[in-house]
Each structure stands twice: as structure tokens, then as C-alpha cells.
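Novice: Need a 3D model of the following:
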Amino acid sequence: MIRPKIPSNPLPTGLLTPIVPAVYEPQAQVPAVCHCQHPAPAAQQAAAPAGGSAAVDLVKRHPVLIVGGLVVGAVLAIATFLAIALVAVAVPIGALVMRSLLKDLRSNR
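Specialist: Predicted coordinates:
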């Protein structure tokens, strides 16, 4: 059976120091003493709306966000289509230029 290799940390001197996992010992945290007036922490968090999630609530309240998202999406889609069209036009033009250059090289011989 294959035996696992003992992890070691090779030093430049050639000595091997075995790696010993660090033991975490939690320490008691002492609260900082300050002389300012802090408000008491809230006993309960605000209750979630019974009608649904916060995302649905946000959509109901802010239709401008929906319109803004659609506008940004449309702009990105148009930019992508323009980039594809530019590449689709540039590749054949490059091929015609290359063919013309190669044709001139062959005719000069």
C-alpha cells in the first residue's frame, strides 16, 4: 500500500523541518471601554414584507430601473452587432488586399 509522504519544509541549509499544524486557541475578547453614549441595539430586525421578496418590491416601486436596464441591454446588443458587422466587412477586404499583393508579387517574377 502507498504510504503518504510526511509534509516537510525544506530549508536552504538542507535541513528538513516538519510542518506542525497550528493550534487555534480562542482568546476571551475584552470589550473596549469608551465614554461615549451608544444607542441600545434594536431588539428585532425589521420584519420582511408579507407580500413577497425585496426584489419584487423593488421592481414594483421603481419602474425606471427596469427601463434603464432595458436601455443598457439594447445599447450593449447594438454595440455587439456593430462589432460583428465591422469584422464581417474587414475580413473580406483584407483577403482582397492580400490576393492583390500576392498577384502583384507573382507577376513581377
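
Novice: okay, CA-based contacts and neighbour counts for the rest of this
Specialist: Will do.

Novice: now Gly73: how far from Val67?
Specialist: Using Cα to Cα, to the nearest Å, Gly73 is found at 10 Å from Val67.

Novice: remind me, longest helix of the protein?
Specialist: helix 63-107 (DSSP state H).

Novice: Mind giving me the packing neighbours of that helix?
Specialist: Packed against helix 63-107, as judged by 3 or more Cα pairs under 8 Å, 6 or more residues apart in numbering; DSSP states H and E, are no other helices or strands.

Novice: quick revisit: give me the common contacts of Gly73 and Val67.
Specialist: Shared contacts of Gly73 and Val67 (Cα atoms under 8 Å, 6 or more residues apart in numbering): none.

Novice: ok so Thr17 is a helix residue?
Specialist: No: under DSSP: H, G, I helix; E, B strand; the rest coil, Thr17 sits outside any helix and is assigned strand.

Novice: want to put them side by side, so please do this one too:
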Amino acid sequence: MDKVMRMSSEKGVVIFTKSSCCLCYAVQILFRDLRVQPTIHEIDNDPDCREIEKALLRLGCSTAVPAVFVGGKLVGSTNEVMSLHLSGSLVPLIKPYQSILY
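Specialist: Just a heads-up that it's a prediction; the model follows:
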């Protein structure tokens, strides 16, 4: 779990994904459309993939990927991110990480 916490705190917006996950891709596109350049960790390319998945589930993710962290705090998976976006709560959360030049 230490590795996940360290990785999730590297940048303002961090997304744990798998390369074959279409929902992961959709979440990445959403953040890019909102002018945020997230740090992406494709865990299927990490030798500790299984441990990372277990740690993400222990932290409270409904599914291991995508797992979105903002400011080092777990936001959640696709359902949580989309719910925040539809309610208008996502943009204020990510505002400090938006790029004006993006």
C-alpha cells in the first residue's frame, strides 16, 4: 500500500489504469477535456500489478481501475468521477490542476 500512496501523491491528478480498460481511457479523456494532464500509471506494466490492485481495493475503490486520486486523496473509480462531474463538483476539485495553456 505504501507504493500506491507514494505513486498517488506524485502529482496533482493521478490515475491508475490498465492498458486494456476502456473505462480507464474514458476517464483519462474526461480529465484531458477538462484541461488536466493527469499522471497515468498503467499497472499492468508494473511487476507489482496484483499488489497494487489489492491496495487500491483496500483503499476503497469499487474496482481496482480506474482509480483516480486528486491531491493525493482517493476520488474513486468511474462511477464516482462521473457522478462528481455530472453534479458539477469535479471541476472545483481539479481547478488547481487545470492548465490555462492546455
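
Novice: Report the TM-score for the pair.
Specialist: The TM-score (TM-score structural alignment, normalised by the length of the second structure) is 0.20; 31 aligned residues with a Cα RMSD of 3.6 Å.

Novice: What residues of the one helix or strand Met7 of the second structure maps to count as buried?
Specialist: For Met7 of the second structure, the host element (DSSP states H and E) is helix 2-8. If you call a residue buried by 16 or more other Cα atoms under 10 Å, then helix 2-8 of the second structure has these buried ones: Met5, Met7, Ser8.

Novice: Quickly note the distance from the first one to Val70 of the second structure.
Specialist: Same thing as Met5 of the second structure. 12 Å.

Novice: just the last one next, same as before
Specialist: Look at Ser8 of the second structure and Val70 of the second structure: by Cα to Cα, they are 8 Å apart.

Novice: Could you export the buried residues of helix 2-8 of the second structure to TSV, including columns for distance to Glu53 of the second structure?
Specialist: What follows is these, written out as TSV (distance: Cα to Cα, whole Å):
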residue	distance to Glu53 of the second structure
Met5	12
Met7	13
Ser8	13
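
Novice: For Leu57 of the second structure, state which of the residues you listed is nearest.
Specialist: Using Cα to Cα, Met5 is the member of these that sits closest to Leu57 of the second structure, with 12.8 Å.

Novice: Can you give me the buried ones in stretch 81-95 of the second structure?
Specialist: Taking 16+ other Cα under 10 Å as the criterion, stretch 81-95 of the second structure shows Val81, Met82, Leu84, Leu90, Val91, Ile94 as buried.

Novice: could I get the residues you listed as JSON lines with distance to Ile52 of the second structure and secondary structure?
Specialist: Converted to JSON lines, these look like this (distance: Cα to Cα, whole Å; DSSP: H, G, I helix; E, B strand; the rest coil):
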{"residue": "Val81", "distance to Ile52 of the second structure": "20", "secondary structure": "helix"}
{"residue": "Met82", "distance to Ile52 of the second structure": "23", "secondary structure": "helix"}
{"residue": "Leu84", "distance to Ile52 of the second structure": "25", "secondary structure": "helix"}
{"residue": "Leu90", "distance to Ile52 of the second structure": "25", "secondary structure": "helix"}
{"residue": "Val91", "distance to Ile52 of the second structure": "27", "secondary structure": "helix"}
{"residue": "Ile94", "distance to Ile52 of the second structure": "24", "secondary structure": "helix"}
